[in-house]
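Asker: generate a structure from the sequence data that follows.
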Amino acid sequence: MTYGHLSLNMAVVSLLLCIGVGGCNSGDSTVHLTGHVTHDGKPVPRGTITFSPDTQQGNSGHGSKAIIYDGTYTTQESFGLVGGPHMVRIEGFNGVAHGDNLDGKLLFKPHEESYDLPMESGEYDFEIPPSDKKPR
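Answerer: Below is the predicted model of the structure:
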């Protein structure tokens, strides 16, 4: 085997690996979001946000999750999410440790709603409607 064939083989292997892991990252499809999460006009002390691309609206890609701390969240840049339609699930807690749950008690039932997320990185806020009452 000559070095020319080795280089060609390495290029082919690299291309196949790139395609096999979901495409080469050209930096054009993921966004990084930060923002605030409020309920009844107050910051949500602790919680999580789960972002799932809404396939029923033609969006695809990987999802992402962010932690809410003192009413703010930020997605991890290394796990950016795709922009466009998403099903978003938000769980909020009071932040006062209760038994094994260090985040405390639920403030409202988990909120799920479809959102059209921006196609560029930036700030995006979530307001949980007052109709999402505290669970029994």
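Asker: use CA for all of it now, contacts and neighbours both
Answerer: Will do.
Asker: quick one, helices of this protein?
Answerer: Taking DSSP state H, the helices of the chain run over residues 3-20.
Asker: starting at the chain centroid, how far to stretch 46-59?
Answerer: Centre-to-centre, stretch 46-59 and its host chain are 7 Å apart (CA atoms, centre = their mean, to the nearest Å).
Asker: ok, now stretch 20-37?
Answerer: How far stretch 20-37 lies from its chain's middle: 10 Å, per CA atoms, centre = their mean.
Asker: span of that stretch from start to end?
Answerer: With CA to CA, to the nearest Å as the measure, the first residue of stretch 20-37 is 36 Å from its last.
Asker: what does stretch 45-65 give?
Answerer: For stretch 45-65, the end-to-end distance is 17 Å (CA to CA).
Asker: distance check, residue 51 against residue 90.
Answerer: From residue 51 to residue 90 the distance is 9 Å (CA to CA).
Asker: try residue 122
Answerer: Look at residue 122 and residue 90: by CA to CA, they are 19 Å apart.
Asker: closest to the centroid, which residue in the protein?
Answerer: For the chain, residue 64 is the residue whose C-alpha lies nearest the centre (CA atoms, centre = their mean; 3.0 Å).
Asker: please give the structure of this sequence too, so both can be compared:
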Amino acid sequence: MKALTLFALLAAATSLGCSGNSGPQSFPVQGKVTYEGKPLSRGTIIFNPVNEALPASRGEIQADGTYKLSLAQKGDGAVPGEHRVIVNSSTQVKQGMEIDDPNYELPRPLVPIKYSSLSTTPLSQTVKAEANTIDIEL
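Answerer: Purely as a prediction, here's the structure:
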């Protein structure tokens, strides 16, 4: 009898932990990143909430410049509120190229470095408690 009761309590506790939302509510965020009027073809975009207690969201910039932010799951978005935005984009290292190869080239930034640091980025955006389309022009 005691084993059955213990099993029932463990099952209930496990289902409570799995069924609840374990983090802050997020809302979809997508858009397009352009630099000098042209779509940025690669990189990462990060939305960092001004409220540092909240988690940041990130997305991969696609070849056409589009992105979708993810917080806990792919494409789930970002927490609502004001965010500082970081954009990282650089050239790609040639496939199979090793650093000791004489033809090796370090990746070069495709956008000004100021956009890649939280302390220097001039970019900020507000995520609303709804689906968001936020285009970023650099």
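Asker: ok, back up a step: dump the residue contacts of the nearest residue to the residue nearest to the centre of the first structure once chain neighbours are set aside.
Answerer: Leaving out its chain neighbours, the residue that sits closest to residue 64 of the first structure by CA to CA, 6 or more residues apart in numbering is residue 51, at 5.1 Å. The contact partners of residue 51 of the first structure, taken as CA atoms under 8 Å, 6 or more residues apart in numbering, are 63, 64, 65, 81, 86, 87, 88, 89.
Asker: now with 6 Å, please.
Answerer: 63, 64, 65, 88 (CA atoms under 6 Å, 6 or more residues apart in numbering).
Asker: just to revisit the earlier point, okay, residue 122 and residue 90 of the first structure: which has more neighbours?
Answerer: Using other CA atoms under 10 Å as the criterion, residue 122 of the first structure and residue 90 rank with residue 90 on top: 22 against 12.
Asker: to which residue of the second structure is residue 75 of the first structure aligned?
Answerer: Per TM-score structural alignment, the equivalent position to residue 75 of the first structure in the second structure is residue 69.
Asker: I figured that match hits residue 59, correct?
Answerer: Yes. Judged on CA atoms under 6 Å, residue 69 of the second structure makes contact with residue 59 at a distance of 4.5 Å.
Asker: and the two? which has more neighbours close in?
Answerer: Neighbours of residue 69 of the second structure and residue 59, each counted by other CA under 10 Å, are more numerous for residue 69; the result is 27 against 22.
Asker: could you count how many residues lie near the nearest residue to residue 37 of the second structure once chain neighbours are set aside?
Answerer: Once flanking residues are discounted, residue 37 of the second structure sits nearest to residue 137: 7.4 Å by CA to CA, 6+ apart. Other residues near residue 137 of the second structure come to 14 when the count uses other CA under 10 Å.
Asker: just residue 27 of the first structure next, same as before
Answerer: Residues near residue 27 of the first structure, counting by other CA under 10 Å, number 7.
Asker: equivalent analysis for the one 4 residues further on, please.
Answerer: Residue 31 of the first structure has 20 neighbouring residues, counting by other CA under 10 Å.
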